[in-house]
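Student: Requesting a structural model of the entry that follows:
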Amino acid sequence: MENNIFFLVPFAAVTAMAFAFYFFKKMMLESEGTGTMKKIAQYVREGAMSYLKQQYKVVSLIFVVLALLFSVMAYFGLQNTWVPFAFLTGGFFSGLAGFFGMKTATYASSRTANAASKSLNQGLQIAFRSGAVMGLVVVGLALFDISAWYFVLDYFVEEIEPGHKLVIITTTMLTFGMGASTQALFARVGGGIYTKAADVGADLVGKIEAGIPEDDPRNPATIADNVGDNVGDVAGMGADLYESYCGSILATAALGASAFLLNPALQEKAVLAPMLVAAVGVFLSLIGIFLVKTREGANMKQLMAALNLGVNISSLLTAMAAFAILYLIGLPNWIGISFAVVTGLFAGVIIGQTAEYYTSHSYRPTQKVAESAVTGPATVIISGLGLGMISTAIPVMTIAAAIILSYLCAIQFDVANMLRAENLSMGLYGIGFAAVGMLSTLGITLATDAYGPIADNAGGNAEMSGLGEEVRKRTDALDALGNTTAATGKGFSIGSAALTALALLASYIEEVKIGLIRIGHNTLVFASGESFDTQKAGFADFMTYYQVTLMNPKVLIGMFLGSMMAFVFCGLTMNAVGRAAQKMVEEVRRQFREIAGIMDGTGLPDYARCVEISTKSAQKAMLFPSLLAIIVPVATGVVFGVSGVMGLLVGGLSSGFVLAIFMANAGGAWDNAKKYVEAGHLGGKGSDVHKACVVGDTVGDPFKDTSGPSLNILIKLMSMVSIVMAGLTVTWSLF
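Tutor: The predicted model follows:
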């Protein structure tokens, strides 16, 4: 191991967590405001922690069962003996990242509201740097986990033959991604159901029926709504992007180990390269974080420009640093691989800007959705659906361009021999680096995403505490910005999921190879009668051996199943939100009807009952769709074998990616159309146009905050499950 180079990775991990702690302590020194503001923040904090504690109990039981299953598989030689431990650590660190982020967010909201009473810039600074805690904790814990496992496996894994050791190490490390993915899916689905059940209940009864503001303290569901912003959009999102970040780095490292299998001198450099690029991205993200600030009275475009300045500077510096890093470590074709990194960075920026254009009420698409509300809720729904569908075009074309450009950069534009064995391996390595590039500035890009729910909670705290109109105007501006940054963050995370899942698809073949060798299948015998050494076989050889072609019915069946999974998963989570929201609506109506004095402020709503309804509904409803994502890849492998699994992953990736973009952008547009009207346009708050937009926002809530963002975890989790269960798939399948 080239220890002197590799130590940059754990050093970056420590630096990220040190700055996260610094931003947290600095935020805690700020005033939390009045006694009422403190009391409301405490309600939200206790509700969020109570929910997370209950969720971790449920998820822990599932993790224990899965770890035991992997242990049994390892005992029978179907699995690497390190997998159960790697699986558990991946889940633990993913959950820990979400916990730290949510703890920070629940302390930051009241402080953001109080700072906004002084100036818009102070409110932005506290909210954004508190969001940066989430970003830095995610990258810090991820790089720490990767560093620790690399050291451990490098020490314990014995040298089998030149080059094979690093293949074993990297594919074993990939399996802790399944732990992270599993934890992330439960966090996203459970948190998404929780927050949207409360949000829909608060909107439908509070805003439309009772005619009171969104975060009015008279609304029984308002505390549950604010709790939900934290458990879904902070804890769930942190676990989600922790898994994406690790997956992109480890999949690329595994592809590097495979591409340079016959050249051990270069192989280690190829494995370390994605880790080093990610490590340097931590330091450059910090520069961007310190650049974010704005002036008093800034409009939406100026606020967005303030955030974009930090993100774009970090991205530019990371692109430049990639060339220096890959040159200094002596990676072959370092210029081409560096341009693959740049391709990923630019793709992330384009997808983010596209999401901003389609979801910000500063631009015409969302304004048109608001204008369609003049004729009622039905036209709002139609307009939002149409916008969401159209908005998929640019992200899909961007990802397609990123795939082909990063592939060609890695093979030095040898178009005539694109699919030659050595070019195929290097091209896939380039695609992996595009995913690493897109996520290399996660420290700041995640900060812009986590900022959103903090700003939203700050607005709720300001409303419930009765702060002045000027303060509410500032928190509304920060909240509207947060809706847009959340939409751009979702687009960014979905785009990175697509590239990461593609790299994982290639890594699956590596795990198939290892699974065959583990069971003693050392020779591939093709249908033509030719035979080939399994150890030396490449991607194209395995595609031929397993007949992975569009004419193979097993592949076609897998593709249909993968596409179906995206829609069934969304249907299950949407229905779960609907059922939970129905209970919430009934409870809020009951309280308005039975608790005397709520509307005149002399009676106190039963906030705890609404929190309890959301918690129980989320815990119950998250299990089936989450477990389905684990069961289907295993069942597909057992029935249709490797070719069926390849079809499943391709179908899930293509359908899931487009569907996720559609849902995120449609939901974001509906939300900001409502904000546009609330800002005084088209009749303002309380008008018929506003009520129609509230209906659109209610439909969009589970789109953008439950089903949509969960899809990118679904497509990666199915890949991770397939990788971990590859040993079983190659050992036995029905067809």
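Student: Please make it C-alpha for all contacts and neighbour counts, starting now.
Tutor: Fine.
Student: the strands in the stretch 451-600 of the chain, which residues?
Tutor: Remark: strands assigned in the stretch 451-600 of the chain by DSSP state E, counting those that start in this stretch are 523-525, 531-533.
Student: Tell me, how many residues neighbour Ala113?
Tutor: 37 (other C-alpha atoms under 10 Å).
Student: That one belongs to a helix?
Tutor: Yes. Checked against DSSP: H, G, I helix; E, B strand; the rest coil, Ala113 lies within a helix.
Student: List the residues that contact it.
Tutor: 33, 123, 458-459, 461-462, 471, 475 (C-alpha atoms under 8 Å, 6 or more residues apart in numbering).
Student: do the same with Val396
Tutor: Val658.
Student: What of Gly47?
Tutor: 224, 227, 611.
Student: And for Phe703?
Tutor: 574, 663-664, 666-667.
Student: Let me know the closest of those residues to Ser60.
Tutor: Met574 (24.9 Å; C-alpha to C-alpha).
Student: ok, that closest one to Gly190 distance?
Tutor: 12 Å (C-alpha to C-alpha, to the nearest Å).
Student: Neighbour count for the two, which is higher?
Tutor: Gly190 (34 against 21).
Student: is it true that that one touches Met622?
Tutor: Yes. Between Gly190 and Met622 a contact is recorded at 5.1 Å, counting by C-alpha atoms under 8 Å.
Student: hmm, back to that, so which of the contacts of Gly47 comes closest to Tyr245?
Tutor: Val227 (26.1 Å).
Student: I'd like the distance from the helix or strand hosting the closest one to the chain centre, please.
Tutor: In this structure, Val227 sits in helix 222-230 according to DSSP states H and E. Helix 222-230 has its average C-alpha position 20 Å from the chain's average C-alpha position, going by C-alpha atoms, centre = their mean, to the nearest Å.
Student: next helix or strand past that helix?
Tutor: Next along from helix 222-230, by DSSP H and E: helix 237-259.
Student: The helix or strand just after that following helix packs against which elements?
Tutor: On the C-terminal side of helix 237-259, the closest following helix or strand by DSSP H and E is helix 264-291. Judged by 3 or more C-alpha pairs under 8 Å, 6 or more residues apart in numbering; DSSP states H and E, helix 264-291 is in contact with helix 8-28, helix 120-156, helix 164-174, helix 237-259, helix 300-328, helix 421-439, helix 442-464.
Student: I have a second one here; can you model it like the first so I can compare?
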Amino acid sequence: MNAIYFVIIGSLSALVFAFLMYLRIKKQPQGSSEMIRISDAIRKGANAYLKRQYSGVALFFGIIFCILLIMASGGYLSFFTPFAFLTGGFFSGLSGFIGMRTATMANNRTAEGASKSLNKGLRVAFSAGSVMGFTVVGLGLLDLSIWYLILNAAFHNLPESQRITEVTSNMLTFGMGASSMALFARVGGGIFTKAADVGADLVGKVEVGIPEDDPRNPAVIADNVGDNVGDVAGMGADLYESYVGSIVATAALAVAAGYGLKGVSVPLLLAALGVIASIIGTFFVKTKEGASQKNLLKALRTGTYISAGIIVVASYFIIKLLLPEQMGLYIAVLSGLVAGVLIGAITEYFTSDTYKPTKRLADSSETGPATIIISGLSLGMLSTVAPVVIVGISILVSFFSTGGADNFNVGLYGIGLSAVGMLATLGITLATDAYGPIADNAGGIAEMTHMDSSVRERTDALDSLGNTTAATGKGFAIGSAALTALALIASYVDKIHQINPDLKLDLTLTNPKVLVGLLIGGMLPFLFAALTMDAVGRAAQSIVLEVRRQFKNIVGIMEGKAEPDYAACVDMCTRSAQKLMIAPALIAVIVPIVIGLLMGPEGVSGLLAGTTITGFVLAVMMANAGGAWDNAKKYIEQGAHSGKGSSQHKAAVVGDTVGDPFKDTSGPSINILIKLTSMVSIVFASLVLAYHLL
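Tutor: The predicted structure follows:
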């Protein structure tokens, strides 16, 4: 129990630090009245979108809550599960909302800071990103702590081994609420932001030939709103879900491994110490005027690496104190940390215009849009090799270093710890990710208010870096999702054995139920990606038609004498996103239940394995291809291949347009799909065991 109080301290430290960063941003100068007006328009659009989204999601949560309550009254679930589901969703949504509110407050302040110096712009944007990062980890640990205390008190009459089993199995279920909210936020926000982005680029930049974020473009406000609802609010909910999912899955595996309360305490303490390490790391993020992309990356990496170094030292003493005879667990934590760093470096290599892959992608624009799309797909596919190898090595090292060869459950606990190690420094990692959309918004405000060209150059440098850090953050989240998913699959099998200890599961590939489950699971990420890509395409078509209509019908719009109807595009994106996000979000909940009722736990086990394998690879491919297309376009805009307005630039814009839903809608949503299917399977395990057909 002493460990949980330290976790509470870590949680409160993160939230206090986030609040201090918020106050710091609020004190920064906002710029001209025109900058404030545009920032207010973006904020109002983002608030309106989230209000409508949360209203729709509340209906979904109400229905699922009632279903879980009925199952609990029938003895299929614990009475705590429906309420844990609600709190998981609430805190996941709240973390995204706070991050979005901060980002929309910081965009004009970042533009004003960039008018003074590159470092000033970086510090404002990074501080705003820090609010997001530390809100996510703070609320995540707070939710965990509250439920730990409630459940420990509720089962205080049981012997310690039984009490810990009840506590961890119930805590595991609130991850379903977090995952559900994250999926709606990521998919809905991703559809909104990419529909607006694609519509604005195709008509404004390609057809009409005006610059990005030109105030004459009717979709420009919707595009900037989308950066906040998709890349900030959606991402915050997404990584909240990854963070708490890895911790609770590992805590649950500690019981099966025989480590009891001390084993449960290890991932909780690692997460709490990660908060302190991340706070320290933020003070080392700074740069100088005229910094190159390498210098800017180094500034952000310095803070991240210092945080990781602190965890390397601190985790040794945690393991030494709690489980001194199991120092192989320390190797597991290190393998996760190293894997996270390496995946970040590989992602950076494939998506940053500092390195050859993205430069070669830009070269392919010489022969038009077709070749840049072919080259981008090739780059994305090639980029999957290293992350798969890295995660595979991390799994093997974690499993065998902890004694998995002798005790399978101990090895699985080691894999779970490696996922926790990878996400331990999420506070600062997410800060480096979340600052990108803020810099992007700042560039838009600078363009729309006709600030000095040097300001746009600085915000573009920060934005280009943001594309790389965002791609790195997505790779990081996807890699951790693969490790967490393995822990969740193990938790699912363990849950089945808890319900029916006498059941003998045949999980071999020769079992047709497992094989069919694998095939359906392998298909599921492709079905999900198809639905989300199609949703972006359909929503973007309506925006393209609306932007064309306004250019044609509003007299004086191109001369700057008439103002476009920005609100029409914002409203159109909002309605499209709310409607089109339903189908892809529901399949993650419905498919595992249907497969379970048809083919039982063996079919579900195959489904989860198949979804994890293809989902991991597909998500990496899409995220990296999209990031590379985006930075290839920016590389050309900086002067390569005849620069802006050239045929090469137009080809790169088409490539970037294809890559938008890859990197910001489908790709980052797949890692949530992987974990949500596992969480749903765990929650409905009792029902599946009672009523499956085969």
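Student: Over in the second structure, see which of the contacts of Phe703 of the first structure survive.
Tutor: Retained contacts for these in the second structure, judged by both residues aligned by TM-score structural alignment, their matches' C-alpha atoms under 8 Å, are 574, 663-664, 666-667.
Student: which of the residues you listed tops the neighbour count?
Tutor: Result: Ala666 is most packed of those (other C-alpha under 10 Å), 35 neighbours.
Student: distance of it from Thr354 of the first structure?
Tutor: 13 Å.
Student: do Ile212 of the first structure as well
Tutor: Note on Ile212 of the first structure: its distance to Thr354 of the first structure, by C-alpha to C-alpha, is 34 Å.
Student: So which of the two has more stuff around it?
Tutor: The residue with more neighbours, out of Ile212 of the first structure and Thr354, is Thr354; 22 against 19, by other C-alpha under 10 Å.
Student: Map the more buried one across to the second structure for me.
Tutor: Under the alignment (TM-score structural alignment), Thr354 of the first structure maps onto Ile346 of the second structure.
Student: My guess is that match contacts Val389. True?
Tutor: No. Look at Ile346 of the second structure against Val389 with C-alpha under 8 Å: they stay out of range, at 11.5 Å.
Student: Find me the equivalent region of stretch 599-615 of the second structure in the first structure.
Tutor: Residue span in the first structure matched to stretch 599-615 of the second structure, by TM-score structural alignment: 640-656.
Student: between the strand or helix carrying the match of Thr354 of the first structure and helix 260-282, how many degrees?
Tutor: Secondary structure from DSSP H and E places Ile346 of the second structure in helix 328-351. Put simply, helix 328-351 of the second structure runs at 40 degrees to helix 260-282, going by axes from the mean of the first three to the mean of the last three C-alpha atoms, to 10 degrees.
Student: average gap between helix 328-351 of the second structure and the first structure?
Tutor: In the superposition with the first structure, the average deviation recorded for helix 328-351 of the second structure is 0.6 Å (mean C-alpha distance after the TM-score superposition for the first structure).
Student: Check which helices and strands that helix sits against.
Tutor: Using 3+ C-alpha pairs under 8 Å, 6+ apart, helix 328-351 of the second structure is in contact with helix 293-322, helix 356-363, helix 385-401, helix 408-423, helix 453-499, helix 582-637.
Student: Rebuild those helices as JSON lines, extending it with distance to Gly260 of the second structure.
Tutor: Formatted as JSON lines, those follow (distance: least, C-alpha to C-alpha, whole Å):
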{"stretch": "helix 293-322", "distance to Gly260 of the second structure": "11"}
{"stretch": "helix 356-363", "distance to Gly260 of the second structure": "48"}
{"stretch": "helix 385-401", "distance to Gly260 of the second structure": "19"}
{"stretch": "helix 408-423", "distance to Gly260 of the second structure": "12"}
{"stretch": "helix 453-499", "distance to Gly260 of the second structure": "15"}
{"stretch": "helix 582-637", "distance to Gly260 of the second structure": "26"}
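Student: out of those helices, which comes closest to Asn217 of the second structure?
Tutor: helix 453-499 (17.6 Å).
Student: In the first structure, which residues correspond to that closest one?
Tutor: Taking TM-score structural alignment, helix 453-499 of the second structure hits residues 469-515 over in the first structure.
Student: Equivalent analysis for stretch 194-214 of the second structure, please.
Tutor: So stretch 194-214 of the second structure sits over residues 196-216 in the first structure, by TM-score structural alignment.
Student: among the helices and strands packed on helix 264-291 of the first structure, which is nearest Leu502 of the first structure?
Tutor: Using C-alpha to C-alpha as the measure, helix 421-439 is the one of these that comes nearest Leu502 of the first structure, at 7.9 Å.
Student: Measure how that closest one sits relative to helix 442-464, angle-wise.
Tutor: Using the same axes, to 10 degrees: helix 421-439 of the first structure against helix 442-464 is 30 degrees.
Student: which other helices and strands contact helix 421-439 of the first structure?
Tutor: Helix 421-439 of the first structure sits against helix 237-259, helix 264-291, helix 334-359, helix 393-410, helix 469-518, helix 539-545, with contacts defined as 3+ C-alpha pairs under 8 Å, 6+ apart.
Student: Need those in TSV (columns: distance to Leu653 of the first structure).
Tutor: Listed next are those as TSV, based on distance: least, C-alpha to C-alpha, whole Å:
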stretch	distance to Leu653 of the first structure
helix 237-259	14
helix 264-291	23
helix 334-359	17
helix 393-410	12
helix 469-518	7
helix 539-545	18
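Student: Please pull up the equivalent of Val388 of the second structure in the first structure.
Tutor: Per TM-score structural alignment, Val388 of the second structure is aligned with Val396.
Student: ok, the residue sitting furthest away from the middle of the second structure to Leu580 of the second structure distance?
Tutor: Centroid-distance maximum for the second structure: Val555 at 42.2 Å, with C-alpha atoms, centre = their mean. Separation of Val555 of the second structure from Leu580 of the second structure (C-alpha to C-alpha) stands at 33 Å.
Student: just to revisit the earlier point, can you say which of the strands of the stretch 451-600 of the first structure is packed in most?
Tutor: The highest mean neighbour count among the strands of the stretch 451-600 of the first structure belongs to strand 523-525 (a mean of 16), with neighbours defined as mean count of other C-alpha atoms under 10 Å.
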